[in-house]
Every structure is written in structure tokens, then in C-alpha cells.
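Asker: structure here, sequence nowhere to be found:
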């Protein structure tokens, strides 16, 4: 609310300004003057922001000079009477209300694929190698036309084999070739099925997240869990037999 004071015969208008509260540490850069709220939903990072525009003086009568303020015309000589105390004229001072804008941006990690070796096939009692291709990556966006980045880092993996078993892993695994291992070798992400059948495996990747508003990375509490799609595995049984010729020599022979 504006107040009118008489100071040495002059009139002064005093305005009370609304100053936004200091933003949390997530938005403490010079470009971010609003308040931000970073929420981990378990599958995405939601960043909500509010920005306050303080009220300000308006109208034609700004009160910055004595001769800008005129009492209403009463049909007299047009000369303003001497002001010996507090003078009130029929003028108005308008205030623009504080405006609050809100915005929301949601950031989710990329869905990781799940593959296996041999491709789509496993042998009873022998390791099948699973690989989850998840990696650290950054997703960018904007709030109030200002840049914001969210970085997702794989923290752990849960491999669900589809036969009622599962295992935790600290890595998404690598192919036998990348590991320099022979086919059907055991790895940190391999699994040996105990019976024949078709099973659908999947994996869940747990990500940690950090957010950057331009002044460095700040961690987001909690983890986000994202599941891969299903991966079908046909588990076969291998039997050996003594034969006279190889399958190349006799394509119609037993087991060929």
C-alpha cells in the first residue's frame, strides 16, 4: 500500500516492494530467481518452478516531482494553494499485483535394452549370458526458457530370469567377446536354467540422478527404477550320440 509523506513541503510516495524469498540451492544461480522443487517419483525426476514478479507503481502520477502533482481544478485561478501540511488531491496511484508463474518439467532416463547370448537360446545347465546396455546419460530441457540438465547414472541392476530366480548385479554385463571369454562361460550377469522351456527374462536398472541449473551438479535424493522389455529365451536340452558321420557329411543323420 503506498503512503504519502510531506518532506520539507514536498510530497513523496513510498511503495512497499514484494521481494521473492531466496531460492533453494537447486536454483541458486543468477539466472534462476524463482523457487524450484525437485521431486524423485521413482521413475522420473520432476522439477517444478515458480517465479514471482513483484508489484510496481503505475499510473500517470508518479510523485517524483512537486509540479507533477496538481490538486483538482475548482474553476479558480488555477494556482495551487500553498501546502503547509499534508495535502491530498484527487489523484490515484495504481499497483500491479504480484504475478506468480509456475512451470513443470519431467525428465526420465532412457529405456535400456536387454539382450542375451546365445541370441534367444540357452542350454540346460549351461550359463546364458545377459547384457543390459545401460550407461550414464544426460537429459536436457528448459524451465522458464532457462536451461536445466538431469544426469542419470546406473547404480545397480536386477536380473529376473523368468524361471522364478533373480540376481542383483553391480554391472549390466558384457558380451563374451568383449570379456575375452569362451562361449557358455560364467559371467557376472549369466544364469544357468535348470529345465527346458521358454522363459521371458527382464531386468530393472536403478539410476541415481543429479540436476544442474548452470552452477554445478546437485544430487537428487533416492533412486529411479526403469525396467527393460521382456526377452524370450528358449532353453534346450543337449544330448550326445555316437554317429558314423558328421552333419556336413550326412545332413539327414541323427541330430542334424
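Answerer: Perfect, thanks for sending it. It should be emphasised that the depicted structure is a prediction, and the values quoted were computed from it without experimental measurement. Numbering: from 1, shown residues only.

Asker: every contact and neighbour count from this point should use C-alpha atoms.
Answerer: Fine.

Asker: these two touch, right, residue 133 and residue 114?
Answerer: Yes. Contact status for residue 133 versus residue 114: in contact at 6.7 Å, counting by C-alpha atoms under 8 Å.

Asker: higher neighbour count, these two?
Answerer: Using other C-alpha atoms under 10 Å as the criterion, residue 133 and residue 114 rank with residue 114 on top: 21 against 16.

Asker: what are the ranges of the strands in the stretch 1-150 of the chain?
Answerer: Remark: strands assigned in the stretch 1-150 of the chain by DSSP state E, counting those that start in this stretch are 3-7, 10-14, 35-40, 45-53, 57-58, 94-95, 99-107, 114-117, 121-123, 127-132, 137-143, 146-160.

Asker: looking at those, which one is packed in the most?
Answerer: Mean neighbour count (mean count of other C-alpha atoms under 10 Å) peaks for strand 127-132 among these, with a mean of 24.

Asker: what comes into contact with that one?
Answerer: With contacts defined as C-alpha atoms under 8 Å, 6 or more residues apart in numbering, strand 127-132 is touched by 112-118, 121-122, 172-176, 184-187, 189-193, 203.

Asker: try this one next to it:
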């Protein structure tokens, strides 16, 4: 594990339940499940190429009422390590192949969801909202976006049109495409109480796509005749 990352487990957890495969940055502003966080100051998460994100505000405290006194504890991302977000899914158009020189459309599917459990010894709920999407396209290129993208039909564009999350491959071959989704966490101690945001993102990898880039459109089989679907692949 790099010097700038630390385990999310406490000494008690190491001695009892063991540690999950989670890394937390020293500044407490990023956590990655199933991988490593970016080094502080390198940008907005896995695959980022858009510069550093602004430094989040200080994390809000957790106030716990005990008989005769109140305990206030700062909540960090490492405190949420046991609340694991659901992984999203990565999709592409065309499905499983692309044409060199034309746009391949990638889009993610991820939804806001709530996990329940114990937070610092208290019953709590944690809500995860997907807000960042980091693609590595397998050819040395990457992109981090605030939009999950969508299908060509949903966007109202033609097949092979460029989109906010599309990518153009310049050489034929076989490519591995990975997506990591950044979730913004919030917590609350009782149902009906206000959600309190925790600074930083929890990054969770999605499924890996494997696709083959063809040298040109003439090598691709078409689903419909071009007279029926003039904007179809290969037409």
C-alpha cells in the first residue's frame, strides 16, 4: 500500500473482524473500494485528466446523545468503510466492437441508494449518490465526467455521433475498458432526520468491457439493409 494511503480499519477491527479491501487518502477526501485512491492533488479520482477538484469543506460532526452528556465525533470516509455502495455497470454502443475512426459511445448505469448499519456504534443510514464517472479506454486514454452518458436513441443522435462520453479508437485491436464510479456519501442517525454530507467520494469499480476495434466500416456486418436503416453500422 502506498505511503499516502492508509487502511480504513481501526485497531479493534483488525483484531476482530479484519479489514475490507478499502484504501483511504491521508486527507480523508477519497476512498476507493477494490483498488487504490489517486495521490492527493492529482485530480478528480481514478482516470482523471481534468485537474484537481476543489478542496471540500470540513466534514460535519456526528452528535450522539448519551445519558447525561452529548458526544460529538467528526465523521470521515473511513468511518463509512462498512457501508459499501452498489457497483454500477458500464455499457457501450456498438456492443462489443467499434470502428476505427468513428465514435464509440460509452454510458454508465448507477442509481442513488441507501445502506443501513452501525456508524460509530450508532444505528445509521448512509446514502450514496453517483456523481463522477472515470473511464479508461484501454488505449492509453481516459476521461472523468460528471455525466453517466446515455444511449444514442435517448440522446436523440445518430449512431456513431460523438457524445459527452464517447471515444474514438485510432488503431484496430482488442481493448479492455474500465469504469470507476465516484459516489457522494451522506448519513443520518434516525429515519426522517436530515441527511448530512460527508466530504469526499467513494470510488467503486464497475464491470470491465472487452471489445474489438475493426479497421473500417466495410468489415462490419449490418443488422438491417442500409435502405431500411441508412444510419446503421456500416452504412
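Answerer: Cool, got the structure. Computed from a predicted structure; not experimentally measured.

Asker: thinking again about what came up before, out of the strands of the stretch 1-150 of the first structure, the one nearest residue 24 of the first structure is which?
Answerer: Distance to residue 24 of the first structure, taken as C-alpha to C-alpha, is lowest for strand 35-40 among the strands of the stretch 1-150 of the first structure, at 6.5 Å.

Asker: contacts for that closest one next, please.
Answerer: Here strand 35-40 of the first structure has contacts from 21-24, 26-27, 45-51, 220-224, using C-alpha under 8 Å, 6+ apart.

Asker: for the second structure, just list every one of the helices.
Answerer: 11-16, 152-155 (DSSP state H).

Asker: compare the ones you listed and give me the one nearest residue 184 of the second structure.
Answerer: Closest to residue 184 of the second structure of the helices of the second structure is helix 11-16 (C-alpha to C-alpha; 24.5 Å).

Asker: quick one: that closest one to chain centroid distance?
Answerer: 29 Å (C-alpha atoms, centre = their mean, to the nearest Å).

Asker: skip the chain neighbours and tell me the closest residue to residue 46 of the first structure.
Answerer: Leaving aside its sequence neighbours, residue 46 of the first structure sits nearest to residue 106 (C-alpha to C-alpha, 6 or more residues apart in numbering; 4.4 Å).

Asker: can you pull the contacts of that neighbour?
Answerer: Contact analysis of residue 106 of the first structure by C-alpha under 8 Å, 6+ apart lists 44, 45, 46, 47.

Asker: measure the last one to residue 110 of the first structure for me?
Answerer: This points to residue 47 of the first structure. 18 Å (C-alpha to C-alpha, to the nearest Å).

Asker: centre-most residue in the second structure?
Answerer: residue 181 (0.4 Å; C-alpha atoms, centre = their mean).

Asker: tell me the counterpart of that residue in the first structure.
Answerer: Structural alignment (TM-score structural alignment) places residue 181 of the second structure against residue 205 in the first structure.

Asker: correct me if wrong: that match contacts residue 156.
Answerer: Yes. Here residue 205 of the first structure reaches residue 156: they are 6.2 Å apart, a contact under C-alpha under 8 Å.

Asker: ok so, going back, gap between the match of residue 181 of the second structure and residue 148 of the first structure?
Answerer: Between residue 205 of the first structure and residue 148 of the first structure the computed distance is 24 Å (C-alpha to C-alpha).

Asker: same question for residue 52 of the first structure.
Answerer: For residue 52 of the first structure, the distance to residue 148 of the first structure equals 19 Å [C-alpha to C-alpha].

Asker: now do the contacts for the nearest residue to the match of residue 181 of the second structure once chain neighbours are set aside.
Answerer: For residue 205 of the first structure, ignoring the flanking residues on the chain, the nearest one in space by C-alpha to C-alpha, 6+ apart is residue 157 at 4.8 Å. Each residue near residue 157 of the first structure by C-alpha under 8 Å, 6+ apart is listed here: 168, 169, 170, 171, 172, 203, 204, 205, 206.
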